[in-house]
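Asks: Could you work out the structure for the sequence below:
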Amino acid sequence: MWITGILGRPKISGAQLVAILPLAIVHTMGNLFTNMSLGKVAVSFTHTIKAMEPFFSVLLSALFLGELPTVWVVLSLLPIVGGVALASLTEASFNWAGFWSAMASNVTFQSRNVLSKKLMVKKEESLDNINLFSIITVMSFFLLAPVAFLTEGIKITPTALQSAGLNVKQVLTRSFLAALCFHAYQQVSYMILARVSPVTHSVGNCVKRVVVIVTSVLFFRTPVSPINSLGTAIALAGVFLYSQLKRLKPKPKTA
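Replies: Sure, this is the predicted structure:
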């Protein structure tokens, strides 16, 4: 977009790059942890755990932005945590590596959102959301590329893919489409984050979880027990309750 002129190239100072670097680090870690979880457990279970985003968003917003939640908002987080716990106990594909990877992705992604919002509200230093996310993505590439090369290396060459019985053209095509869709999703996510609070953003993200969970169960034909379904439903109902309580503004005190 910068090369074609569709998007104006930002003028970045060294101080801004230093401020953005932590965002790139947690962004990279969040993607790594999510993919680690997806490799260990069912897609639907990973996204059930990631429904706990509001819990971490509230905690991190209180720590870094000074946004203290009301008692009712805190109470609404209980069914989210309880529902995820219930779903975890009855998940056929459950293992600790997949569980903790998904939990770690919650922490890192919500840290990125809260820190990004903190950077966005500093008007004198802020970038527009598209350029901010673009710089984070470029930094993330340079952080991850050496690691991927050292750990995977020859495993991702066309010869290695063919020897593993994979269709190289299909792998490259699907990888490109997945990358395009993922970047578009993240870009839209940042555009929304620039307009709402991190907590509201995490609630909207949980609506996406419903679509992902249902679609993955149907597409991959993942076995889901009634108790597992109940746990997922409780967690998502908690997210809905939480979103409704967040809309309620405390009444101003009268003298």
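
Asks: contacts, neighbours, all on C-alpha from now
Replies: Will do.

Asks: Tell me which residue is most central in this structure.
Replies: Computing the C-alpha centroid of the chain and ranking residues by C-alpha atoms, centre = their mean puts residue 109 first, at 4.9 Å.

Asks: Please provide the structure for the following sequence as well, for comparison with the first:
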Amino acid sequence: MEESVIFQWSVFRSLLAILQWWGFNVTVIIMNKWIFQKLDFKFPLSVSCIHFICSSIGAYVVIKVLKLKPLIVVEPEDRWRRIFPMSFVFCINIVLGNVSLRFIPVSFMQTIKSFTPATTVVLQWLVWRKYFDWRIWASLVPIVGGILLTSVTELSFNMFGFCAALFGCLATSTKTILAESLLHGYKFDSINTVYYMAPFATMILGLPAILVEGGGVINWFYTHDSVGSALIIIFSSGVLAFCLNFSIFYVIHSTTAVTFNVAGNLKVAFAVLVSWLIFRNPISAMNAVGCAITLVGCTFYGYVRHLLSQQPPHQELLGRPRLQGIGWNYFRL
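Replies: All right, here's what the predicted structure looks like:
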């Protein structure tokens, strides 16, 4: 009976973590697009930097001021060896996402982000030499095909935004692997991860933001009509970004990185619908079909991964480990 209650609570906590992540994720995406398109604040590096500054302040307040979470002490060597690489990849991921939002519609960007399972498999195959069941590769076919169809038929296609979103998928895969390694290997909680990660990300992004966009931001201050209300929206997106960063690591800590990626694919349809209702970007019939094929492919991929995870592990010929599904546990330290 007690085990049943614990299991139900675990499932409820995982579901709650996923739902709050969906809410914060879609809200931040819509607000960022609004900032770039409606407020004419076309500076993705600066927006990303504001997000990380707000995350740094938020984590400090939660741990040091409100003392809602105890501080997990990390040796300086481990900060640079473990947290800094994850911060760097996470920073690249956020910047590429904002850059893609600057140039392409939310619906197109979110569809491309569904390419993440494919980049994850390819990354592990090329870099870590992991081997996958043929059904995993087959499940990626509709994902890749749907992305190609969506890209060819996208009415607001922009090559720079498309490439930024595509490379963002690669950064997402790498970031998720590193995040789970840190959380599970070092028993980090989500708020401590943000506490250590966000200052690194701010340090990494601060100088490039000033050098590349500083002049444009100053000019925007002098030319924009309602600077005060615009700044409220921009910094509100930063506060929500802190909540999003917290929820991302909370999802990974409460479930697994695989569930995180699969749940991310399920929110795409909702994000596409909300963005279309707000921005009314043109979507052709074939473009919608391509998006649907991608989502079906992601669902099929999750189903295949689940089937393979139920099989007992066995060794590949020549003694090489065979990776069933995604196999994130291979990266726990």
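
Asks: Which residues are in contact with the residue lying closest to residue 115 of structure 1 once chain neighbours are set aside?
Replies: In this structure, residue 115 of structure 1 finds its nearest non-sequential neighbour in residue 23, 6.9 Å apart by C-alpha to C-alpha, 6 or more residues apart in numbering. Going by C-alpha atoms under 8 Å, 6 or more residues apart in numbering, residue 23 of structure 1 touches 112, 115-116, 136.

Asks: Which helix or strand contains whatever residue of structure 2 lines up with residue 23 of structure 1?
Replies: Residue 23 of structure 1 maps onto residue 86 in structure 2, with residues paired by TM-score structural alignment. Element membership of residue 86 of structure 2, judged by DSSP states H and E, is helix 84-103.

Asks: ok, now residue 322 of structure 2?
Replies: With DSSP H and E as the test, residue 322 of structure 2 turns up in strand 322-323.

Asks: Find me the equivalent region of that strand in structure 1.
Replies: For strand 322-323 of structure 2, there is no aligned range in structure 1, judged by TM-score structural alignment.

Asks: So which elements touch that strand?
Replies: If you count contacts as 3 or more C-alpha pairs under 8 Å, 6 or more residues apart in numbering; DSSP states H and E, strand 322-323 of structure 2 packs onto strand 131-132.

Asks: how big's the offset between the strand it packs on and structure 1?
Replies: Compared with structure 1 after the fit, strand 131-132 of structure 2 shows a mean deviation of 4.1 Å (mean C-alpha distance after the TM-score superposition for structure 1).

Asks: so what secondary structure elements neighbour that strand?
Replies: So strand 131-132 of structure 2, by 3+ C-alpha pairs under 8 Å, 6+ apart, packs with strand 322-323.

Asks: What ranges does the stretch 201-333 of structure 2 have for its helices?
Replies: Here the stretch 201-333 of structure 2 has its helices, by DSSP state H, counting those that start in this stretch, at 227-254, 257-266, 268-279, 285-309.

Asks: Just the buried residues of stretch 246-255 of structure 1, please?
Replies: Of the residues in stretch 246-255 of structure 1, residue 246 count as buried by neighbour count, 16 or more other C-alpha atoms under 10 Å.

Asks: roughly how far apart are residue 22 of structure 1 and residue 132 of structure 1?
Replies: 13 Å (C-alpha to C-alpha, to the nearest Å).

Asks: Could you do residue 115 of structure 1 as well?
Replies: From residue 115 of structure 1 across to residue 132 of structure 1, the span is 12 Å (C-alpha to C-alpha).

Asks: With residue 190 of structure 1 instead?
Replies: Using C-alpha to C-alpha, we find residue 190 of structure 1 at a distance of 9 Å from residue 132 of structure 1.

Asks: do the same with residue 45 of structure 1
Replies: From residue 45 of structure 1 across to residue 132 of structure 1, the span is 31 Å (C-alpha to C-alpha).

Asks: So which of the two has more stuff around it?
Replies: residue 45 (29 against 19; other C-alpha atoms under 10 Å).

Asks: List the contacts of the residue mapped onto that one from structure 2.
Replies: Counting by TM-score structural alignment, residue 45 of structure 1 corresponds to residue 108 in structure 2. Residue 108 of structure 2 makes contact with 150-151, 154, according to C-alpha under 8 Å, 6+ apart.

Asks: what's the nearest residue to the counterpart of residue 258 of structure 2 in structure 1 if we skip its chain neighbours?
Replies: Superposed on structure 1 with TM-score structural alignment, residue 258 of structure 2 falls opposite residue 199. Nearest non-adjacent residue to residue 199 of structure 1, counting by C-alpha to C-alpha, 6+ apart: residue 57, 5.5 Å away.
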